[in-house]
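Chemist: Sequence first, predicted coordinates after that:
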Amino acid sequence: MQRNYSREVGRVANRLRDKVAVVTGAASGIGEAIARSMVEEGASVLLADIADSKGKAVAGELGDSAEFVHCDVTSESDIRALVDRAVDQHGRLDCMVNNAGVVGASGPIDALSVDDFELATSVLLRSVFLGTKHAARVMKPQGSGVILATTSIAGVQGGWGPHLYAAAKSGVIGLTRNVAAELATWGIRAVAIAPGKIVTPMTAGRVAGDSNDLAATTEAFKSRTPLRGHIGLPRDVAAAAVWLASDEAGFVSGTTIMVDGGLTTGSKENLAPEDLGSWAQPQR
């Protein structure tokens, strides 16, 4: 059953027909939405996560086009086995989505520990390196492929997230750009996706104090979006991922796609038209 924080968006069916994708962190939130959308668009998807029961349940709902694989994204042997399984099962890997993540520790910089740093960089950056490395290993002989990484607006601008989270997400953007420059020679694209405030179990844990309280998080985010009447949902990020993985985005590489409702443009949250100041009325 579709989670109540999802929303159907307009799509063109079968954009990923016959493609094979791996999505990490696919048991819930953005990763789940990406996996669901890719299956809907015709892809065969391996859902990777450490949350076995949730991941198996999602894969079970998606049917024969989906398979759950237990994977610790900080473990190179797990990532290697995950990528190899995709190739063994389907003969190729067309899209690697490095999405798994945590918020990690927050607080003043002088209160953070080295262990806090190691956790954040391991889950948020090391995992992307490993996923990218092993995806490239099998995509280079193919001469094609797409590697996507979930970053964050916190990796683009200061003040949107905890220090270590922001540092790791910035690293994801830098790695994506550099990898895109190398892999273009093999026809492989690499793109980062930077979500803004999206209603997920992870954000609910911070906003509502309960990862299951998506309703309270949805209500809170209604006043935290520049796009009046539109809050960020996992399906918004999934729609971007599907497009980027498809041939429609065949000339897009090495960039970061913002899915943030305009927050990083400097747009103000929850403004009414009459509150737009110098933009409210013509002035000469």
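Modeler: Cool, got the structure.
Chemist: Only C-alpha atoms from now on, for both contacts and neighbour counts.
Modeler: Will do.
Chemist: Could I get the full set of helices for the protein?
Modeler: Along the chain, the stretches classed as helices by DSSP state H are 29-40, 52-62, 76-90, 114-121, 127-142, 163-183, 201-207, 214-221, 234-245.
Chemist: any idea which of the ones you listed is most buried?
Modeler: helix 29-40 (a mean of 26; mean count of other C-alpha atoms under 10 Å).
Chemist: helices or strands next to that one in the packing?
Modeler: strand 20-24, strand 44-49, helix 52-62, helix 234-245 (3 or more C-alpha pairs under 8 Å, 6 or more residues apart in numbering; DSSP states H and E).
Chemist: can these go into a markdown table with extra columns for distance to V172?
Modeler: Listed next are these as a markdown table, based on distance: least, C-alpha to C-alpha, whole Å:
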| stretch | distance to V172 |
| --- | --- |
| strand 20-24 | 15 |
| strand 44-49 | 19 |
| helix 52-62 | 25 |
| helix 234-245 | 16 |
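Chemist: so which of those gets nearest A166?
Modeler: The closest of the helices and strands packed on helix 29-40 to A166 is helix 234-245. By C-alpha to C-alpha, the value is 18.7 Å.
Chemist: Show me the one of the helices of the chain that comes nearest G107.
Modeler: Taking the helices of the chain one by one with C-alpha to C-alpha, helix 163-183 is closest: 7.8 Å.
Chemist: chain center to that closest one: distance?
Modeler: For helix 163-183, the gap between its own C-alpha mean and the chain's C-alpha mean amounts to 13 Å (C-alpha atoms, centre = their mean, to the nearest Å).
Chemist: swap in stretch 213-222?
Modeler: Between the centre of stretch 213-222 and the centre of its host chain there is 20 Å, according to C-alpha atoms, centre = their mean.
Chemist: one more structure, for comparison:
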Amino acid sequence: MAGRLDGKVAVITGGVSGIGLGTVELFVAEGAKVVAADIQDEKGAMLERRFGGQVRYARCDVTLEADIAAAVGLAKSEFGGLDILFNNAGISDMMRTVAEIEPERWSWIFDVLVRGPALGIKHATPLMLERGGGSIINTASIAGLQAGWGPLAYSSAKAAVVHMSRCAAAQLSPQKIRVNAICPGLIATSIFGASLGLPREVADQMAARVAENAPKAQPIPKAGMPEDIAQAALYLASDASVFMTGQHLVVDGGITVGSRHSWDPEAASPLMALFADFAPQPG
């Protein structure tokens, strides 16, 4: 049976752990050749050994344009071109209020989460034009859609990713290059621990805590896993979404459908509480 990405070549940033790794695994299973771009060299080497000639690792700090250009260029030199770019590399921060803004850290967050994907789009576009088009996918977040789901700088940057995807889609659609974003909800990865300033090893352990507790906080009582986002990325990367561009796909277990009382019958409705005094009294 043919894979949905047979003959396709993809670059995935942040590709050796979390959502990126889950997407590498799924894309390879669907027939793609993949460049996994990241800064975790040991994991990258292991990934190359695991998948043989189907995956190449590129050391890529997405705050460095030369690294991004090299990772994209590796797709052409190793696999003949580029059809799919998944701008997925991400970090978080601890700036939760305006009073806590640190200018240098704020700039770093935007460099990784917004400038990095923008430069990825810049360098991917010429190679996609050589192939007659392509698909660009950017990882945004529900934090970019609603307040309360992430720190201040992270949330602001993810909102920028949503709008940048829309604007880039408008510019590139005549060249048959589609641009969309994915807005994950609570996904069991290390980014939550990283946002608390924990070391990488400890942050990795936080993923298990998210997997355990997230189902209690959303309508779908299942932990969000990297493969859930990978499936959304597969849809956006494949020809199944050929009529879709400039959109943000929310994959969040329903957590943003409404306040808790909208889906939990045991939760009190704030609206009903406002009119409690007008309710008919028994007897």
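Modeler: Perfect, thanks for sending it. Just so it is clear, the model here is predicted, and its values are computed rather than measured.
Chemist: about what we covered before: mind checking the helices of structure 1 for the one nearest to I193 of structure 1?
Modeler: Closest to I193 of structure 1 of the helices of structure 1 is helix 234-245 (C-alpha to C-alpha; 7.6 Å).
Chemist: which residues make contact with that closest one from outside it?
Modeler: Outside of helix 234-245 of structure 1, the residues within contact range by C-alpha atoms under 8 Å, 6 or more residues apart in numbering are 5-9, 11, 15-16, 29-31, 33-34, 37-38, 41, 95, 146, 148, 191, 193, 195, 198-200, 249-250, 252, 257, 259.
Chemist: Just the buried ones from those residues, in PyMOL syntax?
Modeler: Listed next is the PyMOL selection for buried residues among the contacts of helix 234-245 of structure 1, using 16 or more other C-alpha atoms under 10 Å:
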select buried, resi 5+6+15+16+29+30+31+33+34+37+38+41+95+146+148+191+193+195+198+199+200+257+259
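Chemist: what residue is smack in the middle of structure 2?
Modeler: Residue closest to the mean C-alpha point of structure 2, counted by C-alpha atoms, centre = their mean, is T139 at 2.6 Å.
Chemist: got the contact list for G60 of structure 1?
Modeler: The neighbours of G60 of structure 1, taking C-alpha under 8 Å, 6+ apart as the test, are A66, E67.
Chemist: Map it across to structure 2 for me.
Modeler: Residue mapping for G60 of structure 1 onto structure 2 gives R49, with TM-score structural alignment as the criterion.
Chemist: Next, work out how far apart that match and S17 of structure 2 are.
Modeler: 15 Å (C-alpha to C-alpha, to the nearest Å).
Chemist: In structure 1, what stretch matches stretch 174-190 of structure 2?
Modeler: Using TM-score structural alignment, the residues of structure 1 aligned to stretch 174-190 of structure 2 are 185-201.
Chemist: Relative to the whole chain's centre, how far out is the matching stretch?
Modeler: Its chain's average C-alpha position is 5 Å from that of stretch 185-201 of structure 1, according to C-alpha atoms, centre = their mean.
Chemist: swap in stretch 173-191 of structure 2?
Modeler: In terms of C-alpha atoms, centre = their mean, the centre of stretch 173-191 of structure 2 is found 5 Å from the chain centre.
Chemist: same thing with stretch 90-97 of structure 1?
Modeler: 17 Å.
Chemist: Excluding chain neighbours, what is closest to G44 of structure 2?
Modeler: Nearest residue to G44 of structure 2, sequence neighbours excluded (C-alpha to C-alpha, 6 or more residues apart in numbering): Y57, at 5.4 Å.
Chemist: Likewise for V128 of structure 1?
Modeler: Setting aside the residues directly before and after it, V128 of structure 1 is nearest to N98 in space (C-alpha to C-alpha, 6+ apart), at 5.5 Å.
Chemist: residue in structure 2 matching the one you found?
Modeler: Per TM-score structural alignment, the equivalent position to N98 of structure 1 in structure 2 is N87.
Chemist: so that match makes contact with I19?
Modeler: No: if you go by C-alpha atoms under 8 Å, N87 of structure 2 and I19 don't touch, sitting 11.0 Å apart.
Chemist: so what corresponds to L74 of structure 2 in structure 1?
Modeler: Under the alignment (TM-score structural alignment), L74 of structure 2 maps onto R85 of structure 1.
Chemist: what about that match, distance to P273 of structure 1?
Modeler: Here the distance between R85 of structure 1 and P273 of structure 1 works out to 52 Å (C-alpha to C-alpha).
Chemist: before we move on, what about E118 of structure 1?
Modeler: Here the distance between E118 of structure 1 and P273 of structure 1 works out to 45 Å (C-alpha to C-alpha).
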